[in-house]
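Sequence plus predicted model, see below.
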Amino acid sequence: MLRLTMAAGLAACVIGLSACDEGKLETGAPVAGGATAVAPLRTAAGADVGRATATEVAGGLRFTVDGMNMPAGTHGAHVHTTGRCDAPDFTTAGGHWNPTEMKHGTMNPQGPHYGDIPNLIVDSGGRGTVAATIPGATMAGLLDADGAAFVIHAGPDDLKTDPSGNSGGRIACGVFQAS
C-alpha cells in the first residue's frame, strides 16, 4: 500500500512538472507590467455610469466592465472601432472593433468580432459587471490612430445577428485612454 501511495505521488509530481512551461503562459494569464486602458462610461446627458477597462494578458486583452446607475436588465456591451462618444446617440464610435473581419457574435459560426463582449446584466440596484478575454487582441490595435470606445446598448445582444446583435440604441459610451 505504501509503495502504491508513493508511486501515485511521484507520478503526480512528474505530471505537474511536465505541465509547467515558464516560457509559455496560457491565454488570459496576467502579464507582469501589462498595459491598461480605461474608458469612463457616460450617458448622453453626461452622467457617470461606470467604466470599461482593457488589460494586456497573455495572448490577448481582458475587458472588464463595472456598471452603476444603469437601467436594470440585459445590455449589449461592445468595443467600438473609433474613440469618439458624441451625444446624443454615440454613433461617432463607429461599428464594432473587427480587425479580423469576422461576423458578429460568439454564437455565429463566422464570428466573433474582437469587440464582442458578453451581455452586461444589470441588477435592480443599477449595478452590473462582465469580463471577457479576447484572444489575439492587442493594446496597439485598441489604441490605434483613431482610438476605440466602449458602448453599452439599450437591449440584450442576441450574440449572433450581424453586425450588432440587435442590441438596440447606444445608452452609454466611453473612450479608451492608456492608464
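Received the coordinates, thanks. Numbering: from 1, shown residues only.

Please make it C-alpha for all contacts and neighbour counts, starting now.
Will do.

ok, which stretches of the chain are helices?
For the chain, applying DSSP state H gives helices covering 2-18, 139-142.

Below is an additional structure, to be compared with the one above:
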Amino acid sequence: MDHNHGGSNATAELVAISGSQVNGTLHLVQHDNSNVLIKGSVAGLTPGKHGFHIHVNGNCDSPDGMSAGGHFAPSGGVHGAPSGEAHHLGDLGNIEADRNGVANVSVDVPGVSLALIGLNSIVNRAIVIHAKEDDFSDPAGNSGARVACGVIEQDNDMRM
C-alpha cells in the first residue's frame, strides 16, 4: 500500500480567456492527507483583487472559460469566503495583483487532494481567475468574467 510519503505535485498552466492577457503557472503540492498548497505567479491582471476558484471541469477550451463549469463543490453548499463556515471546497478567495498586474499566489487549500481519484480530488479540474474581486456572495461571488483558466494536471516526474 502506497502511503505517498513524498507527497504529490501538480501544475496548472494558466491561459488567457475572455480577451485578457493573463497568464501564469501555479504549482500544487499535497503536504498532508487533506491540504494542498497552491503557489505561483500570475501576470497580466489589472491591479487589485481577483476571484480565485477551483472549477469542476478540467476544460479551458471555450473563449469565455465557461467550459470549466461551476465551482468545485463535491458536498454542495453555498459560495462563501474560504475562512467562513459555509463555502464550496473550490472557493479560494481572492488573489491581489500589484500595480504591475502581477499576483504572487500562496494559498493553502484544506479538504482537497491531488490523488487521481476520490471525491475531493482536484486533479483534472480547472483553476479560474476572474476579472473582479470575489465578494463572497452566493451563488458565485460577483467576480465578473473569467480571465484565466488552467487545468490541474498531476506531475509525472515529481520535479518542481
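Ah, there it is. All values derive from a computational prediction rather than experimental measurement.

Overlay them and tell me the TM-score.
Superposed pair, TM-score by TM-score structural alignment, normalised by the length of structure 2: 0.80. Supporting alignment: 145 aligned residues with a Cα RMSD of 2.2 Å.

The helices of structure 1: which one's closest to Val122 of structure 1?
Evaluated over the helices of structure 1, closeness to Val122 of structure 1 peaks at helix 139-142, with 25.7 Å, by Cα to Cα.

Now find how far off-centre that closest one is within its chain.
Relative to its chain's centre, helix 139-142 of structure 1 lies at 13 Å (Cα atoms, centre = their mean, to the nearest Å).

residue in structure 1 matching Val128 of structure 2?
Alignment note (TM-score structural alignment): Val128 of structure 2 maps to Val151 of structure 1.

where's that match relative to Gln177 of structure 1, distance?
Remark: distance between Val151 of structure 1 and Gln177 of structure 1 (Cα to Cα, to the nearest Å) = 14 Å.

And those two? Which one has more around it.
Per other Cα atoms under 10 Å, whichever of Val151 of structure 1 and Gln177 has more neighbours is Val151, with 30 against 18.

you'd agree that one is up against Cys173?
Yes: taking contacts as Cα atoms under 8 Å, Val151 of structure 1 lies within contact range of Cys173: 4.5 Å.

Find residues that contact each of those two.
When contacts are counted by Cα atoms under 8 Å, 6 or more residues apart in numbering, Val151 of structure 1 and Cys173 have Leu41 as shared neighbours.

list the contacts for the alignment partner in structure 1 of Ile54 of structure 2?
Using TM-score structural alignment, the partner of Ile54 of structure 2 in structure 1 is Val79. Residues near Val79 of structure 1 by Cα under 8 Å, 6+ apart: 96-97, 114-117, 148-151.

quick one: which of these is nearest Gly125 of structure 1?
Of the contacts of Val79 of structure 1, the one sitting nearest to Gly125 of structure 1 (Cα to Cα) turns out to be Val151, at 20.3 Å.

Could you pull up the residues touching that closest one?
41, 77-80, 93, 170-174.

Check Phe150 of structure 1 too.
Taking Cα under 8 Å, 6+ apart, we find Phe150 of structure 1 in contact with 39, 41, 52, 77-80, 173-176.

re earlier: show the buried residues in the contacts of Val79 of structure 1.
Neighbour-count burial (16 or more other Cα atoms under 10 Å) is assigned, among these, to 96-97, 114-117, 148-151.

Contacts only, for His88 of structure 2.
By Cα under 8 Å, 6+ apart, the contact set of His88 of structure 2 is 71-80, 82.

Could you give me the PyMOL selection string for whichever of the residues you listed are buried?
Per 16+ other Cα under 10 Å, the buried members of the contacts of His88 of structure 2 correspond to this PyMOL selection:
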select buried, resi 71+72+73+78+79+80+82
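
List just the nearest of the contacts of His88 of structure 2 to Phe136 of structure 2.
Gly80 (4.4 Å).

Nearest the geometric middle of structure 1, what residue?
Phe63 (3.1 Å; Cα atoms, centre = their mean).

Need the counterpart of that residue in structure 2.
So Phe63 of structure 1 corresponds to Ile38, using TM-score structural alignment.

if I look at its match, how far off is Ser62 of structure 2?
Relative to Ser62 of structure 2, Ile38 of structure 2 is positioned 24 Å away (Cα to Cα).

Tell me who's in contact with the spatially closest residue to Thr161 of structure 1 that is not a sequence neighbour.
Of all residues not flanking Thr161 of structure 1 in the chain, His104 sits nearest, at 6.2 Å (Cα to Cα, 6 or more residues apart in numbering). By Cα under 8 Å, 6+ apart, the contact list for His104 of structure 1 reads 110-113, 116, 159-165.
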